[in-house]
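turn this into a structure:
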Amino acid sequence: MTDVVTATAGVYGTAPTCYLSCAARLPDFRLAHLDEELYAKRSLVRLRCMRGGMSYIEPLDLLPVLFACTGEPPDKTVKRTAKWTGLTEAELLVFADRVEAAMAGQPPLTVRQIRELLGADLPGEGSALQMTVALLGRTGRIVRSEVRGSWRSDNYAYALWADWVGAPLEPIEPAVARAELARRYLRAFGPATANDLKWWTGWTKRDTVAALASLADEIVTVSLDGTEAWVVADELERLTATDPDDGRCVRLLPVWDAYFMGYATSPAGRLRQIAEADYPRVYDKAGNGTSTVIVDGMAAGVWEIDHDAGTLTVAPFGAALTDRWSDLEAQVERLARAIGTELRPVRAPEPGPLSDGPRNTFLAPISLRRSTPP
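Okay, here's the model as predicted:
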């Protein structure tokens, strides 16, 4: 399980993507496998990191790196949070200390439970507690520990960092941290351009260039359709020696899966896994990747689950998926076992662009498009 997370440089932490991303990569995956790593072994942790706030699941050893070089500086976070809570920075810091003190010795608590624990006398505007909890998480004082509800829930409970992780964060120089994160990114996504790394991390161009330069002989440049790209040197031989037939497979990748979200938000960054004509069927205008079927590494359709009906509906892009329908049926059976339910595949007509539907059509790329009036 941790190998999957490391190999993808982290999976998106939101539910149900985190489970579905693991199910696509591990043949015998079950929901309890990820829960065990998150909640029992605590070898993996959810946190907001890349691009200033995207939720990822990452291995424990990478957390000091992520806190040192992703997201905004703590003083900027304090300033921004104070503005939106209606508190002064000093008042916000006092309130943060109060929240942390109230959580001491407690089991994991949701924001609602923290509110009940603190009582009615809360400073700031209505969202002040929620934003203060977020501030404590982004500064390594508390952690998203558990989820209340089903495997599709994002109702988090929080614990003190030291209570859950067992040790305080070790400080790392940001430049050293950026080098390590760049190394892991290239091992997961290389060949990739400097722009890809910049987008994925949320760094400045200067920091991105410096991080790549610091890796020196560990990485080498290659041409990616005429554009300079980087790959870890000891990966290059393996990549060039790989038989294309080794990657032949059909997989069901969920919304925001790392495979489609690892590169810069533009057709130039993402056309390596998608035919140009299919780009608007996989990504919306904001760059959100929808739930996508891949055939031999290339986008070949979109899909969604209706849990009440017990169906997994697939809208193929063309013949590539139609010709491999039996492989798709096997993947539907595999996914059904992983999430503990019964699913039957249903074929839908070839889809148009995500822009045919309302906002957030990428979350349900078939049913939301169907509901849009002509």
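
switch to C-alpha atoms for all contacts and neighbour counts from now on
Fine.

let's verify residue 333: helix, strand, or coil?
Here residue 333 is recorded as helix under DSSP: H, G, I helix; E, B strand; the rest coil.

ok, the residue lying closest to it once chain neighbours are set aside to residue 309 distance?
Excluding its sequence neighbours, the residue lying closest to residue 333 (CA to CA, 6 or more residues apart in numbering) is residue 343, at 7.0 Å. As judged by CA to CA, to the nearest Å, residue 343 and residue 309 stand 8 Å apart.

residue 154 now?
Distance of residue 154 to residue 309, computed by CA to CA: 23 Å.

could you check which of these two is surrounded by more residues?
residue 154 (15 against 10; other CA atoms under 10 Å).

show me what the helix or strand hosting residue 315 is packed against.
Using DSSP states H and E, residue 315 sits in strand 311-316. Contact partners of strand 311-316 among helices and strands, from 3 or more CA pairs under 8 Å, 6 or more residues apart in numbering; DSSP states H and E: strand 298-306, strand 344-347.

how about stretch 214-230: buried residues?
214, 219-222, 229-230 (16 or more other CA atoms under 10 Å).

and the end-to-end length of it?
Start-to-end span of stretch 214-230 (CA to CA) is 13 Å.

got it, and stretch 238-247?
First-to-last residue span, stretch 238-247, CA to CA: 13 Å.

same question, stretch 264-279
13 Å.

next up, for comparison:
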Amino acid sequence: MAERWQVTAQERTARVARRLMGRGAAGAEEVTGALVALHATDPATVFLSVDARLAKPERTFEAVEAALYGPDAGLVRMLAMRRTMFVVSRDSAPDVYAAAGRPIAVSERKKLLAFLAEGGGWDEKWLAAAEDAVSDTLTAKGELSGAQLSRLVPQLREQVVVARGKPYETTQNVASRIIRTMAAENRIERRRPAGTWTSSQFRWAPARPLEDRPADAARAAVVRAWLAAYGPGSEADLKWWTGWTLTAVRKALATVGAEEVRLAPGAGDATGYVLPGDAAATEAPAPEAALLPALDPAAMGWQDRDWFLPQEHRAALFDRTGNVGPTVWWGGEVIGGWGQRADGTVVWRQLTDRGAKAAAAVDDAAAGLTARLGGVRVTPRFRTPLERELGSA
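Here you go, the predicted model:
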């Protein structure tokens, strides 16, 4: 048996710099394809993840809005890996949905039926009628907000009793749960928000259909894309990123013919996997500075992050549930964090010293981002200690 290739931390950061960080993309679809999926729990993340990688970032907001909401929209939001909201390309959406979205949709429907039965005494027949009314209304009226839908569909104004008989008994509207489940099943989809690009108050419209894919083939396609962007990675990394069982991860790795590599001490300390033929050294590009938003895929791509983000900096850059805040990168490693003052100025703090050239490049990147934001202050949904501290300075 041939000896497995040993991957150093330097090799892994070179791959990150070349595959995930390089500024030069022509559009939002290209960025999304290179990163597989953009975290979209916080709508601003999508825009800022693209901004950090476009060749012409002064056109970020137009490019992302056109890709998401234009007549030929090439991106779509969906609930997928780890039951998290992502933006993916229309081309990859069938595989992402079959591999990760569809199982979540099944679970969401089961929970919704239990919620309605316990709190309101409604059954599957009642829910089907409500959902038909939502679909018919959107088809007839076009894009509508959740509030507009509720005014037009009486069933969405119903309320259920939660924790009946308990000291904390309360009532909840059914609208958000029904709409969420229909979106998870790709019956309706999110369109342009009612507010600004940072808003999460989306309008809704009938979803464009997705081609049906077998689950095993779809999982293999997702793993193939992940390895092309993030490889090498361990089984644990993939299990965490996808939210699948270890059995499903191993089956997908076998299907794509992934090659085993050794992750050297400091590079993950485990067996890793790359695509067939990808066990070769990467020429590191000239390092560039990048200010990436909270939940950017480059920081959330692996479960083990010690090889590009020192453990001693985790407390400053992550919240208590493992969500990463805004990060500052030099090449393929995290060297600090950033935030915004009340007036919108982007400021940063160095956590790892990479010299005067790196610091000057980050200063320039911060000034450029400040100018492009034009006074808009982006507050991450999951705030971290360093981001809060910089924001209050």
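
report the TM-score for the pair.
The TM-score (TM-score structural alignment, normalised by the length of structure 1) is 0.84; 339 aligned residues with a CA RMSD of 2.4 Å.

hang on, the earlier thing: let me know the closest of the buried residues of stretch 214-230 of structure 1 to residue 102 of structure 1.
Nearest to residue 102 of structure 1 among the buried residues of stretch 214-230 of structure 1: residue 214, at 43.2 Å, using CA to CA.

which of the three states applies to the counterpart of that closest one in structure 2?
Structural alignment (TM-score structural alignment) places residue 214 of structure 1 against residue 255 in structure 2. Here residue 255 of structure 2 is recorded as helix under three-state DSSP.

skip the chain neighbours and tell me the closest residue to the counterpart of residue 68 of structure 2 in structure 1.
Correspondence of residue 68 of structure 2 to structure 1, assessed by TM-score structural alignment: residue 38. Sequence neighbours aside, residue 44 is the residue nearest to residue 38 of structure 1 in space, at 5.1 Å (criterion: CA to CA, 6+ apart).

same question, residue 190 of structure 1
Residue 190 of structure 1's closest residue in space is residue 231 (CA to CA, 6+ apart), at 4.7 Å.

is the one you found within a helix or a strand, and which one?
Here residue 231 of structure 1 is covered by strand 227-232, with elements defined by DSSP H and E.

where does that strand end up in structure 2?
Under TM-score structural alignment, the counterpart of strand 227-232 of structure 1 in structure 2 spans residues 270-275.

and for residue 92 of structure 1, nearest residue in space, chain neighbours not counted?
residue 82 (6.1 Å).

show me what contacts the aligned residue in structure 2 for residue 175 of structure 1?
Mapped onto structure 2 by TM-score structural alignment, residue 175 of structure 1 lines up with residue 216. The contact partners of residue 216 of structure 2, by CA atoms under 8 Å, 6 or more residues apart in numbering, come to 99, 252.

helix/strand/coil for residue 216 of structure 2?
Classification of residue 216 of structure 2 by three-state DSSP places it in helix.

kindly report the same for residue 222 of structure 1.
With three-state DSSP as the basis, residue 222 of structure 1 sits in strand.

surely it meets residue 232?
No. The pair residue 222 of structure 1 / residue 232 is not scored as a contact, 10.4 Å apart, by CA atoms under 8 Å.

what about the helices in the stretch 51-200 of structure 1?
Using DSSP state H, counting those that start in this stretch, the helices of the stretch 51-200 of structure 1 run over 63-69, 74-85, 89-103, 111-118, 128-138, 161-165, 174-189, 194-201.

closest to residue 24 of structure 1 out of these?
Here helix 174-189 is closest among the helices of the stretch 51-200 of structure 1 (CA to CA), at 16.1 Å.

what angle sits between the closest one and strand 227-232?
On the basis of axes from the mean of the first three to the mean of the last three CA atoms, to 10 degrees, helix 174-189 of structure 1 is oriented at 100 degrees to strand 227-232.

who's sitting farthest from the centroid in structure 1?
Distance to the chain centre peaks in structure 1 at residue 121, reaching 36.2 Å (criterion: CA atoms, centre = their mean).

no more questions from me, cheers.
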